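Colleague: take a look and give me a structure for this.
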Amino acid sequence: MKTEIRSLNNTGLATFSSWLEDPSGRAPIQILNDVAFTEAVDGGYMVDLSRTFATSYHFGEYLAMEVFPSDVDRFSLLANAGMWSWLSLAFINSLLKKGGVGAGKPLAKPHYILQSPRLAYRLIGRTAWDLVNLHGEAAKIALGSLRSPWGEMAEQMTARQEIYAHRSFWPVANALYSAPNGIPKRGATSQRTTKARQDPRNQAGLGGVRRLPLTFKQFERTYNLRKMTDEQILALLPKEYQRWLAS
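Modeller: Reported below is the predicted structural model:
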């Protein structure tokens, strides 16, 4: 059964926020269609509240392919913070920790409620829709984790504005760091430590996703990467990246 998307008002946001701070009981999904906690959203967008999603990529794919039309005003939709919080609550069971310590509990509040423009990229539903809308299947590298709705790869690839919407960056990152099952390869998000830099034989962090934005920035002084294919860019990459293509 489909339900029309609404927006959490200040009362609804406060109710959801309180549960996120102390998720000892069930999420307050009873407020989703209550006019005391929500407001109407222009567009008449409908969602199936019975749907569940194994990954944030699948959630974003559903929103991009089945909920919001391709010609929707992107910036107007991104700006509707209350609507994204409503969607966070509506699909909260797909957006909780998947395993380990705290399994079944929510992540930090900015992943569900917009708390500041600086942290808008961490709002899972909003960013999942936007990335699939911008990059298609290449967005899976950031959103395809089966272990968490927001893994370290998502953080690294969305926190930097210069690569967030870079249409050439995402296919290259996907080719380098995506395993055959779509999840990030082990070690792809590792940081190059001081100890590793002092040992020429230590490859930890080399060619990882933390270094790729810098490589792109250096290349863009000479090449127009936005007009090149991912194959052309991959052929230009320094030797440190080759091990990721071979793995």
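Colleague: from now on I want contacts and neighbour counts done on CA atoms only, so please keep to that.
Modeller: Fine.
Colleague: strands along this protein, start to end?
Modeller: Across the chain, reading from the start of the chain, the strands by DSSP state E fall at 2-4, 6-8, 38-40, 46-48.
Colleague: winner for burial among these?
Modeller: Mean neighbour count, computed with mean count of other Cα atoms under 10 Å, is highest for strand 6-8 among the strands of the chain, reaching a mean of 27.
Colleague: and for comparison, fold this next one:
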Amino acid sequence: MKLHKLTKIGRLAYREWLIQRTPSDMPPNELLTDPENVELAFDIEVDVSKIFQSRFEFGQYIHELLKEKDAKILLGQKNDGLWEWLTIAYFSQFGKKMSKYWHYLVERKGHSGSLAYRHLARTSFEMYWRHGAEAMVMLSADMPTWGELSEQLTSRQNVVYHRGFIQTANAMYMKDGKALTGAAGRVKPLKRRKRGDTSGKGGVARLALAVRRLSRTYDTHVLQTPQMMELLPREFSNFITKSSSI
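Modeller: Below you'll find the model as predicted:
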């Protein structure tokens, strides 16, 4: 099947269907093929029967299909219908869990700002385009799963576009394509933390804070992963020792 995108009418129909769907519902075929709802995006064949083990595999596949196109244009508002059409095409994989609507729609008007970064298909492509193999730290989750690592990394613009940070996070927190235990842990607020409680220490949220502090002294964008690891505080030593990058 050729790559299509939803028209304005198609996007409205898709939104309405999402609001009314139940967990077992699949998008009606007219949202995928009806000329009123879709238009050709690119003369590129896409295998809509392909099965993906993770959002990383999906992002890699779509990136390969679109590698000759300008990624910034693809991620622009005019192509929101492309990512929604792809979500419909692979809904049997993306939609296995009843999740928030913004994982299936490119939502640019959230109550606290744009939620476009939470779109399962669009963000999978963008993260692979920006970070290649290191995007695994954000995209290792199953197709219908957003995941805490994805949320913590993609919701912060100063982090998600920082190549050195993502490379280090991938080296520290991933092993054999899986996130290490505690990688997404959060430190409890002081009033809820018991004495000696170290849960959340060394996790990716703390890494964001540590790298921000390092940036006051170093140009963290040019540091190689081993260099950045050497500069990190002791709380990260447990994850660093599990890494082969230093």
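Colleague: hang on, the earlier thing: can you lay out the strands of the first structure as JSON lines showing distance to Gly136 of the first structure?
Modeller: Formatted as JSON lines, the entries for these read as follows, by distance: least, Cα to Cα, whole Å:
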{"stretch": "strand 2-4", "distance to Gly136 of the first structure": "25"}
{"stretch": "strand 6-8", "distance to Gly136 of the first structure": "26"}
{"stretch": "strand 38-40", "distance to Gly136 of the first structure": "29"}
{"stretch": "strand 46-48", "distance to Gly136 of the first structure": "20"}
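Colleague: for those, which one sits closest to Ser88 of the first structure?
Modeller: For Ser88 of the first structure, the closest of the strands of the first structure is strand 6-8, at 10.3 Å, according to Cα to Cα.
Colleague: of all the strands of the first structure, which lies closest to Ala27 of the first structure?
Modeller: strand 6-8 (14.1 Å).
Colleague: residue range for that closest one in the second structure?
Modeller: Aligned using TM-score structural alignment, strand 6-8 of the first structure spans residues 4-6 in the second structure.
Colleague: need the contact partners of that stretch.
Modeller: The contact list for stretch 4-6 of the second structure (Cα atoms under 8 Å, 6 or more residues apart in numbering) reads 31, 37-42, 79-86.
Colleague: among those residues, which two are most distant?
Modeller: When these are compared pair by pair using Cα to Cα, the two farthest from each other are Leu31 and Phe42, 17.4 Å apart.
Colleague: of those two, give the one with the bigger neighbour count.
Modeller: Leu31 (24 against 13; other Cα atoms under 10 Å).
Colleague: what's the burial count for the counterpart of Asp70 of the second structure in the first structure?
Modeller: Residue correspondence to the first structure (TM-score structural alignment): Asp70 of the second structure is matched to Asp73. By other Cα under 10 Å, the residues close to Asp73 of the first structure number 10.
Colleague: need the contact list for the equivalent of Gly59 of the second structure over in the first structure.
Modeller: Gly59 of the second structure maps onto Gly60 of the first structure when the alignment is built from TM-score structural alignment. Going by Cα under 8 Å, 6+ apart, Gly60 of the first structure touches 125, 127-132.
Colleague: likewise Leu139 of the second structure?
Modeller: By Cα under 8 Å, 6+ apart, the contact list for Leu139 of the second structure reads 54-56, 124, 150.
Colleague: sorry, back to before: highest neighbour count among the contacts of Gly60 of the first structure?
Modeller: Ala128 (30 neighbours).
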